[in-house]
Each structure stands twice: as structure tokens, then as C-alpha cells.
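Chemist: the amino acid sequence is not available; the structure is as follows:
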């Protein structure tokens, strides 16, 4: 399965890079492909992506000069997890927090995640809400970015039908976010009245 993902990754990443625009005219697209292939092959060598060391991953990104780029986190979302993603998020969170440094990074990370569950591991689609909860609880993606992402399907990273499926599975989590916010507002109003 990992070999298949390694073979498929370059084309997937190239499509994502073409969709995102021409800011990669300096040949960085190749760096993202190299990075993705490296993560998958190292993971295969070590007996699974969960055995890859975060420091090694970060240093490889730095070596390629892409450690601060938003597209790097999209590659990571597609390569550093497997079917046990719900349990793996917390272990990867310190590295990811270091690399997800803006709203653009957050959106890119969610796009990579959408490709991962939508195309690589569709059996994980029913777990999308649980996975997003892990992203949220580990401060990888802000509430605002998650709500915006959940509100509208997009064909930027996957086809529209896949995007709709992934977001449909995220509905419970997005509703929970909305409810949690309205509960907080209610609590603030009642404490103001006292």
C-alpha cells in the first residue's frame, strides 16, 4: 500500500501544484515531490510512517528549502499518517505546529488531509469528524479555518464529489464547533447579567 502511494504521490502533487497556481515556477514543485517520496520511502524502510522521526522529517524539509512553505504541510498531511491517524495526530502535533504558521498553512494542511482521506484512504471518511477534533484539540487548525473549510466543498485538492463526501462526514464536528461557540456566548451573557 505504501509503495502504491509512493508511485501515485508525484502525479497527485503535480496536479495540486498546477491547481494552486504559478508560484512554483522556480522548480520547487520538484522539491515537494522529492519530499513526499522521501517520507513514504523512509516510512516503508522503517516499517510504517508512524516510525518516522519528526526531527528527520523537518530536517529533510529544511534541506529541500521548503520547511516554511504552505504546500509542505499539504504533503505532510498526505504522507505522515496511516489508517491510525486519529491516534497519530497528537504524536505529530509538535512538528506540525512548528510548520503550520498561518491561515494559508492551515488551509493547505486541510487540503492535504482531504486528499489523504478522499483519495488514498477513503475507508477513513467516516472518521473525518474524529480526525478534525484531533486537529482542533492539538491546535493545528483554528476554529475559524475549520468552520470556513466545512461550509463549502471545493475542487482545489480533490474532485467536487469527494470534497462533498469528506465535508458531509465532517458535519457532526462542525455542528459541535458551532454549538460550543453559541454555548460560550450564552454563558458570557448570563455572567454579564449577574
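Modeler: That came through, no problem. Everything numeric here is computed off the predicted structure, so don't read it as measured data. Numbering: from 1, shown residues only.
Chemist: rest of the way, CA atoms for contacts and neighbours
Modeler: Will do.
Chemist: how about the lengthiest helix in the chain: buried residues?
Modeler: In the chain, with assignment by DSSP state H, the single longest helix is helix 160-193. Within helix 160-193, the residues that count as buried by 16 or more other Cα atoms under 10 Å are 162-171, 173-174, 177.
Chemist: what is the strand or helix carrying residue 43 packed up against?
Modeler: Per DSSP states H and E, residue 43 falls inside helix 28-45. Secondary-structure packing of helix 28-45 (3 or more Cα pairs under 8 Å, 6 or more residues apart in numbering; DSSP states H and E): helix 2-20, helix 54-63, helix 70-79.
Chemist: tell me what angle the first one forms with helix 28-45.
Modeler: Regarding helix 2-20 and helix 28-45, their directions subtend 160 degrees when assessed with axes from the mean of the first three to the mean of the last three Cα atoms, to 10 degrees.
Chemist: next, the angle helix 70-79 makes with helix 2-20.
Modeler: Going by the same axes, to 10 degrees, helix 2-20 makes 150 degrees with helix 70-79.
Chemist: centre of the chain to helix 2-20, how far?
Modeler: Computed by Cα atoms, centre = their mean, to the nearest Å, the chain-centroid distance of helix 2-20 equals 15 Å.
Chemist: after the helix or strand where residue 98 lies comes which helix or strand?
Modeler: Using DSSP H and E, residue 98 sits in helix 85-99. As assigned by DSSP H and E, the chain's next helix or strand after helix 85-99 is helix 103-115.
Chemist: give me the next element, helix or strand, following that next one.
Modeler: Defined by DSSP H and E, the subsequent element after helix 103-115 is helix 128-137.
Chemist: another structure for you, compare them:
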């Protein structure tokens, strides 16, 4: 396996701190595409950090949902991300959460100090002895404080052992005194060991008393997966939790979806709510005839959030992101059917559509139509242009329909 220097000069072949080169594997397609990092555990071991830390860091930097399962050694970042891009982000993680701020040595431990609002994360360097504080403004800090690193292996045990030995020497009635002979002391000590050993359970007793088997029934596995998903959901932002919930409950009724949005406290975040409602609107095996059915299924829910020109623009922005992820929907007839159903269900007005297709929502031509800056998805310019090209047949239909009305 290729190795890289950890925060050192890449040209120095004799640098002592090495880590494996990151490997990425893209799985799935469409809206379910994801990137797996098969050697995340090896990388994390080299950095002396839990593998969940760099994985969560990727999610923070990429704005993507992540899933970590230490039992199965599987670390996933949603979306398609190539190895060089993730390696670059890993280097940023190393700089922020691994390298000593004084000597830039990676031989550091993370220590959490203080309580509640005064908590700080310190990098304790074993090389130079310096302690430096990490940037507490980064999103990963919240996760680290919720999931602190485990104590350094060996250190706690050593202290406990020395303490235990000290207690035994002070309290044990068989400890040799200054007046005892060497031979007598050895006999008493041997007797003490034999007496303690006789109290330990035999192999048969262990087998009878403890059941080490893991319940592999469907119910037990489902329960463990449920617990795991709850743990992961606790680390998500509210809108990410909505995304996960909709994916897990594709057949949920509109009232149940609305209650979940209210429960997460994001009912006023129209742009984000519309984004995840639209992205999860169509199944992977969508046929043209299903478009009207799928939109009609959620139209009453959409109408609760699309109440202004700004909301209509957010709806189109969410649709752009859907089309960027699902390029098979970019066929002109499919996009036309989507836009037509928006229009027929009063979710889209002609003037808003015209401003969107011209890419001129902020121009003086449409001054007064939009009252706020809508958070539209960041879509590649080439795809953005392609979407508008595919939408032109619908624009032409609107123009002809207006002429017929006249």
C-alpha cells in the first residue's frame, strides 16, 4: 500500500511519520450515490484519531451526510467524491486536528478541558511538550465534544497497576516486613497468589455463567441497526435529519411529513425544506407517466411552503439540484412534464419562470417581484445552461398559450 508523510516534507523518504494513501470507492447511482473509504481505519490508526473524526470532517467540509459503523468498519460520505479530493481534505483535517501548533509534529493527543460552555480541545504534543488549542469554531468540534476520544491505552492501566500494587503492599497481611526472612516471605507470597487464584472461575463456570453468543435473528439485527441510525441522526443537522427521514419513509403521508418538519423546527426554512422534498420526490425507476402522480401526491404539502415568488424560485432551484444529481431526468419531455405540473398546480407563475430561465432574478427587469435572496443550489454552470436549454420547449408553450388566450 502506498504511504504518505503525515504533515511533513513529501520528498523526505526517511520521515518517520507515515500514513496510508486514501482510497475511495464510489457505490450506487443517482440520488443514492455514495463514496466509501475502505482504509479509513488504517489512516485513523496512523493519526491516532478515531476513524469517525476524519469521516465527519469530510461531511462538514463537503456539506454531505456521512455514515460511520465501527463494528463493520464502514465509513461513507454521501455523493461522488474522488480520492484526490478527499486526500486534500484529509490534509486539512491533519493540519487542524493532528499537527502540533508549535513543532508541527503529528505525535499529539486530543485532550478536552473545562466544562460546559468553557470546554476546549487541546493538542498535547509528546515531542515538544507544548499544548496548543484547536480552532473551536469548526463544526467538527461539536462532534468531538459529544464523542470525546478514549483515554490513551496503557497510561491508565499503568497508573492503576502501580496504585493497586501500592495498596497491596500497604494492606496485605502477607507482605514481608523488615524482620522476616527472605525464604519465609517468598512462601507467604506464594500462598497469597494461590489463594487469589482459587477464587477465579474455571472455564466451565465461565461457559455456564456467561453467554457470549450474539443474537443474529432478524429482530435483533433490526434493533441494532435502529439504535445505530438513532446515534447517527443525533449528529445530523435538522435539515439532514429530514433528508434521512424522508428516504426511510418514502410512503409517508403529507401530514406525517409536515409534522416531522415541525418537529425538527425547520418549517420556516422554506428553501431547505423544498430542496429535500424535491430531491426525494421521484423514485429511481421513475417513468414519464409517474411524474404527474408523484407531484400530485405531494402538491398539498408543496402549497404550504410555496406562497410567494421567492418560494417559487426556491422550488425551481431545488429542481435544478435534482436534475444535476439525476441527469436521466434532463430529457426535455420529462423536465417539461415537471414544469407543466408545477404550473397547473399553481406552484409556478409565468413571470417567475421567465426570470429563472433568463437567469435574471436579480435584474432591474424583475425588481419588486422577489423580496429576499433565495438560497438556490450551487449547480455547475454547464449543467445549469443545459437545464435551461431543456426548459425552452415549456417556455415556448407558455408563449403560445398566452397568444391563444389573447
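Modeler: Structure's in. What do you need? Just so we're clear, the structure is a prediction, and the values are computed from it rather than from any experiment.
Chemist: work out the TM-score between the chains.
Modeler: Superposed pair, TM-score by TM-score structural alignment, normalised by the length of structure 1: 0.72. Supporting alignment: 163 aligned residues with a Cα RMSD of 3.0 Å.
Chemist: quick one on the thing from earlier: wait, which of the buried residues of helix 160-193 of structure 1 is closest to residue 81 of structure 1?
Modeler: Of all the buried residues of helix 160-193 of structure 1, residue 166 has the smallest distance to residue 81 of structure 1: 16.9 Å, by Cα to Cα.
Chemist: what does that closest one align to in structure 2?
Modeler: In structure 2, residue 166 of structure 1 lines up with residue 387, judged by TM-score structural alignment.
Chemist: what residues are up against its match?
Modeler: 320, 323, 330 (Cα atoms under 8 Å, 6 or more residues apart in numbering).
Chemist: I'd like those as JSON lines, with distance to residue 97 of structure 2 and neighbour count appended.
Modeler: Below are these laid out as JSON lines (distance: Cα to Cα, whole Å; neighbours: other Cα atoms under 10 Å):
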{"residue": "320", "distance to residue 97 of structure 2": "36", "neighbour count": "24"}
{"residue": "323", "distance to residue 97 of structure 2": "37", "neighbour count": "21"}
{"residue": "330", "distance to residue 97 of structure 2": "42", "neighbour count": "20"}
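Chemist: where does the closest residue in space to residue 121 of structure 1 that isn't next to it in sequence land in three-state SS?
Modeler: Of all residues not flanking residue 121 of structure 1 in the chain, residue 83 sits nearest, at 7.2 Å (Cα to Cα, 6 or more residues apart in numbering). Assigned with DSSP: H, G, I helix; E, B strand; the rest coil, residue 83 of structure 1 falls in the coil class.
Chemist: re earlier: deepest of the helices and strands packed on helix 28-45 of structure 1, which one?
Modeler: helix 70-79 (a mean of 24; mean count of other Cα atoms under 10 Å).
Chemist: run through the neighbouring helices and strands of it.
Modeler: Counting contacts by 3+ Cα pairs under 8 Å, 6+ apart, helix 70-79 of structure 1 is packed against helix 28-45, helix 103-115.
Chemist: which stretch of structure 2 lines up against the last one?
Modeler: Translated: helix 103-115 of structure 1. Under TM-score structural alignment, the match for helix 103-115 of structure 1 is residues 309-321.
Chemist: tell me what angle the helix holding residue 98 of structure 1 forms with helix 70-79.
Modeler: On the basis of the same axes, to 10 degrees, helix 85-99 of structure 1 is oriented at 160 degrees to helix 70-79.
Chemist: show me which positions of helix 85-99 of structure 1 end up buried.
Modeler: By 16+ other Cα under 10 Å, the buried positions in helix 85-99 of structure 1 come out as 85, 86, 88, 89, 90, 92, 93, 96, 99.
Chemist: for those, name the two members farthest from one another.
Modeler: Taking Cα to Cα as the measure, those have their most distant pair in 86 and 99, spaced 19.5 Å apart.
Chemist: quick one: residues in contact with stretch 111-121 of structure 1.
Modeler: Contacts for stretch 111-121 of structure 1 (Cα under 8 Å, 6+ apart): 5, 73-79, 83, 122-125, 156-158, 162-163, 165-166.
Chemist: likewise for stretch 329-343 of structure 2?
Modeler: Identification of contacts with stretch 329-343 of structure 2 by Cα under 8 Å, 6+ apart yields 288, 291-292, 295, 323, 348-350, 387, 390-391, 393-394.
Chemist: also stretch 73-93 of structure 1?
Modeler: Contacts to stretch 73-93 of structure 1, defined as Cα under 8 Å, 6+ apart, come from residues 13, 32, 35-36, 39-40, 49-50, 52, 54, 96, 99-100, 105, 108-113, 115-116, 121, 124, 130-131, 134-135, 138, 140.
Chemist: what's the end-to-end length of it?
Modeler: End-to-end span of stretch 73-93 of structure 1 (Cα to Cα, to the nearest Å): 12 Å.
Chemist: again, but for stretch 44-62 of structure 1
Modeler: One end of stretch 44-62 of structure 1 to the other measures 21 Å (Cα to Cα).
Chemist: relative to the whole chain's centre, how far out is it?
Modeler: Stretch 44-62 of structure 1 has its C-alpha centroid displaced from the chain centroid by 17 Å (Cα atoms, centre = their mean).
Chemist: name the surrounding residues that touch that stretch.
Modeler: Outside of stretch 44-62 of structure 1, the residues within contact range by Cα under 8 Å, 6+ apart are 2-3, 35, 39-40, 42-43, 67, 72, 79-82, 88, 92, 95.
Chemist: if we use 6 Å, what do you get?
Modeler: 43, 67, 80 (Cα atoms under 6 Å, 6 or more residues apart in numbering).
Chemist: and residue 10 of structure 1, how far is that from residue 67 of structure 1?
Modeler: According to Cα to Cα, residue 10 of structure 1 stands 18 Å off from residue 67 of structure 1.
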